[in-house]
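J.: I would like the atomic coordinates for the input below:
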Amino acid sequence: MPVSGDIKAVDASQPGDSQVQVYAVAPRDGATPNEVVDGFLESMTSDDSDFRTTRKYLTKEASRRWKPSAETSVLAKAPNRSDRPVHDHDRTTTEVTYTLTGEQVATVDAQNAYQPLVPTDFSRTLHLVREKTPDGKEWRIDSVPDGLVLGQSDFKRLYRSVNKYYFATGRSDAEATLVADPVYLRNRTDPSTGMDTVTQAVRSLLRGPTDWLRPAVASRFPKGTDLRKGVVSLTPDDRNVLKVPLDKNADGTGQRVCRMMASQVLFTLRDLTSARVEQVELQRSDGSPLCVLDADQAEAYAPDGSSGGPDSQYFVDAKGRVERIPGSTRGSGEPEPVAGPFGDGALKVSAVGVARDEQSAAALSQHNESLYVASIAADGELPVPALTSKAADPEDRLTAPSWDGRGDLWVADRDPDDSRLLRLPHGTDKPQEVTVPSLGGSRIAGLRLSSDGVRIALLLTKDGHTTLKIGRIERLGPQDDAEVSVVDLRQAAPQFADVTAVSWSGRSRLVVVGKEQGGVQQVRYVQADGSTPSSGVLPGVNQVLAIAAADDEQLPLMADTFGDGIVKLLPGDNWQTVLKEGSALVYPG
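T.: All right, here's what the predicted structure looks like:
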């Protein structure tokens, strides 16, 4: 026991070990209104299956109506309740009203989809009455909003981020690519009730994609497919094989579609179990095997499978040439000029974007005026510009280009008189304007495409501030002549008042450089849904101008800095200088 030192206030809701099980406690006989409200809030943070104990704080009618899964309000800290309850009748104590307050930072909807919020005031009321029970009259809550109210630390202890996987629409089965759909599932440890995390993840996968992603993806599971009746738990066997018994809706599925269904399960469970699932066997309603797929076979549908080898790093040297650091060296190899006009000095380059197959690249001329596309695997002449900006200021011209997983090239023209988002199909076709209906007066300052080609990260400037938003890419019409738009922009890093740079890092994660209001520059990971992992903050590095991450999370994070040149960060290490001279480093994409 400490016998000296300062006294510090401790938040009652502290981050804890996710493996520790917390039991809810039912209200005691004769509990006061304060005890009922406090007990109700505390029981929300327990491992109470279906909130059976939590409902004991409610009247019978309120318990029947209350829907805890409707929404979860995430507050910066555990909710405060009004110290003095408001009595509805001055002369009686048969009704009492409490107010719950706090600062809300996020919400999780009924589909378990997370949405970050700019911190905003939160207020909810609870109404209590004295209800008749076999032991006499007891205080119980008779009016309660649907959903849960949790402090951020409890939320992080109780929930975990899980990527469900669905197939991008508008592509043939031969080109089928899985897309990560992040949700938050409550950590459960009770397989007897089917509430263990593996079972929850599979059930969530079968229910289909979240509303935000739904227009751009599809599940290969037949509509209405569920686990076979009576199945309460899914557990890999000692050979890491997971058997998934399905109901009769899936009985007639063919082998090709069944294998695609199994790949959805494999990728969804990849990070969930301590013993990795190496094989999935989907079963018919009678228990007979429908199909079997192992992890290696599922790689054909991987979201980041377009490269086919270890990603190299590419940068612009002091002479304006594009150079390559071989991918097998993890950023430590000797740079070499790429083949073609971008490496032989025919064009002084300011920024480059390399196709995911590493056969071609797009580069901007020295003052961001023109965009060129050429091979970096074979010698050739400098082609005519694919696009030219008419803006007078170089800072108002073209952004650094980015390639999606479909082989299309994206760039934005920041010209104040003609600001546009443009896509070059196959990287070489005529530029097509992409509509972004929800820009709201903002101007695109930078962009990065996800490897699945379904999402785009946009740096948007308005009123002197640059923020990060994620948009969904929708394609209407034939695959070769689709009308493309970016819709439903949503905040991805609301904690940052200004964002400097962004890069995709893996299937559903970004690395972001930015500043909080009045703060210093930070480098941190952010999930595609805007949530921040507990280990999201990275070691500090001075004056980052650009950031680059690979789809393979084991490859180093690279940063272009002012003064220190290009630096890299390997997992578990500190930043190290790679090149004193060089800029605009990128990975393929």
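
J.: going forward, measure contacts and count neighbours with C-alpha atoms only.
T.: Noted.

J.: please enumerate the strands of the stretch 301-450 of the chain.
T.: In the stretch 301-450 of the chain, the segments counted as strands under DSSP state E, counting those that start in this stretch are 313-316, 322-325, 336-337, 349-354, 360-365, 370-375, 387-388, 402-403, 409-413, 420-424, 432-434, 443-449.

J.: I'd assumed residue 50 was in contact with residue 188.
T.: No. Counting by Cα atoms under 8 Å, residue 50 is not a contact partner of residue 188; they are 10.9 Å apart.

J.: and for comparison, fold this next one:
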Amino acid sequence: MMRRRLAAASVALVALLLAGCASIPTSGPVQAGDPQSADAANDVDILVPGPADGATQSEILEGFITAALSPRNNYQVAREFLTAEFADEWQADAGATIDVLADRELVAVNETTMRVDATPAAALLENGQYEEPDVRTPIPLDYRFEQVDGEWRISSAPTGILIDRIGFTQVFREYPLYFLDPTFEYFVPDVRWFSGPESAQTSIVQAILAGPAEWLAPGVVSAFPEGVELDPAAVPVSGGVASVSLVGAAFEDLSTVQRMQAQLDASLVGVRNIDSVALTLNGVDPAAPPLTPEPVRNPRVDPRSVVYDGETFGYLATSGEGIDPIAGISDTVATLAPTGASLGLDAEAVAVRNENGVWVVRSDEEAVLLDPRDGLVTPAIDGQGVVWSVPANLPDQLAWFAPDGDTAQVPVPWSGSTIAAIEVSRDSTRMAALLSDGGRTHFVVASIERGADGRPVGLGPTVLDLADVPGTALDVAWLDSRSVASITGIDGGATRIVTQELGGFARDRDGPASGVLIDGGNNDLRVLTAAGDLDVASGVGWQVRAGGIRFIASQQPG
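T.: Below is the predicted model of the structure:
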């Protein structure tokens, strides 16, 4: 049996840019940095050669994998490495295995079969959803060969493509699809990745019609009725206008039509120079007025940190000196001797933890004890004023408490021996959690399912697994509508911060020494240290903004 490393660059590639030529790296370590945006002006077209005469099985396999870097004309060049029959069957768009190129190995199994052992860095599902793997053990991918007119060709291969992460960022682009929260007040992003920039707008519309990702679906709604289809099955763009023709349902409700248009506008405008979307329904222009008010795409919080210094709870002055109390709230919070808190929508309520449990303080009202259980994490509060609470050592015992006193414990989709932190997104559709399970710390997001009255029914049954995090779980925070961050402690008092785009990449950086809590602000990382210093990210380092702080609180918009 032959075993060897698969060549990092088996053929020469040429990337042609609008302004000239540039090479694309197809090997080497993953580099930190943002993937190219969906509306990048210089979309890359990778030119790859077809099979050479007399090529060996291994050369055909390497050439086929490399040719999949070019999605042009439905992977036309890659199909040249296949038998004619299999070329018609191969489903290139059925997803992707994104692997670690340096660890990729090729094995000759027998005279007509070769295997690639690929160590997964991520997976791309058929719907364009990017997922972190549960485990990172090698995946065996078998390729079978036949001779056609004396030349080796592949007669069987896994569906989808095999691509390394650097190649992935060159071939695929990320596109946020937008769905709606149940109140129709917010757009909720669902990031997908598609290849073939010339057909991105069609992929986006088809994905919207198919509905949100499985993990997100329980917490959001779509304006598009079931059974609606894109006909013709393409979205042409002319003069900056994308034409979307839908059929298959009666479109008689004005508000539904307005929300459909709003979803399409939010998801398509800005993609491939699209300035507007022309919608036709069963061949008719609905001529619906724009939806007003338009749902908020990325709700923001007060830019000031919410802190407690042992005496005053409120907004930290922008100078870092002094705390501005919150009228009707701060004095009552201070009397509880709090150890943690989360500020609600418009600063009208705050969920507070102290030695006796979790309380709620509503503006100009007395504090109410909600959860007297021992060992609670800092509670979360959502935009409906619902307080969420869970014991650190019992992560499956999550409970919610509504403003009218109603309460329930709900099943959770995560597992772990302990839970360090929870926080609700600013559109109140998702919950992030940081858990530990033995020596593993993991980071998940689940959707929040609500009934018609807005009360939580529970969390969705499926979580979005984010990057595994090294060290001891400490805290989690939302940065914006698409990104979350965690902080973990590692040896010697050092900390590590991981920022994760939901449906995208994770990036990590060193945090300040002895960090204990993290706050996202408006994509503005802040870390509180054990010494009471509030540090803010400054370039590659950290700068002290204030001292003498006991804790920093998360916020809902306001």
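
J.: care to give me the TM-score?
T.: Put the two chains on top of each other and the TM-score (TM-score structural alignment, normalised by the length of structure 2) is 0.83; 522 aligned residues with a Cα RMSD of 3.3 Å.

J.: now the aligned partner of residue 74 of structure 1 in structure 2: which helix or strand?
T.: Using TM-score structural alignment, the partner of residue 74 of structure 1 in structure 2 is residue 98. Per DSSP states H and E, residue 98 of structure 2 falls inside strand 96-99.

J.: hang on, the earlier thing: of residue 188 and residue 50 of structure 1, who's got more company?
T.: A count of neighbours by other Cα atoms under 10 Å puts residue 188 above the other of residue 188 of structure 1 and residue 50, at 22 against 12.

J.: what's the nearest residue to the aligned residue in structure 2 for residue 33 of structure 1 if we skip its chain neighbours?
T.: Aligned counterpart of residue 33 of structure 1 in structure 2: residue 57 (TM-score structural alignment). Distances taken as Cα to Cα, 6 or more residues apart in numbering put residue 152 closest to residue 57 of structure 2, at 6.2 Å, once the chain neighbours are dropped.

J.: what's the one you found aligned with over in structure 1?
T.: Aligned partner of residue 152 of structure 2 by TM-score structural alignment: residue 139.

J.: now the helix or strand harbouring its match: how far from the chain's centre is it?
T.: Per DSSP H and E, residue 139 of structure 1 falls inside strand 136-143. Strand 136-143 of structure 1 sits 41 Å away from the centroid of its parent chain (Cα atoms, centre = their mean, to the nearest Å).

J.: in terms of secondary structure, what does it contact?
T.: Under the contact definition 3 or more Cα pairs under 8 Å, 6 or more residues apart in numbering; DSSP states H and E, strand 136-143 of structure 1 sits against helix 33-43, helix 60-65, strand 114-133.

J.: that older thread, isn't the match of residue 152 of structure 2 up against residue 129?
T.: Yes. Look at residue 139 of structure 1 against residue 129 with Cα under 8 Å: they come within range, at 5.7 Å.

J.: please say which of the two ends up with more neighbours.
T.: Neighbours were tallied for residue 139 of structure 1 and for residue 129 using other Cα under 10 Å; the higher tally belongs to residue 139 (27 against 20).

J.: against residue 58 of structure 1, how distant is that one?
T.: 9 Å (Cα to Cα, to the nearest Å).

J.: repeat for residue 262 of structure 1
T.: In this view, residue 262 of structure 1 and residue 58 of structure 1 are 42 Å apart by Cα to Cα.

J.: same thing with residue 481 of structure 1?
T.: 57 Å.
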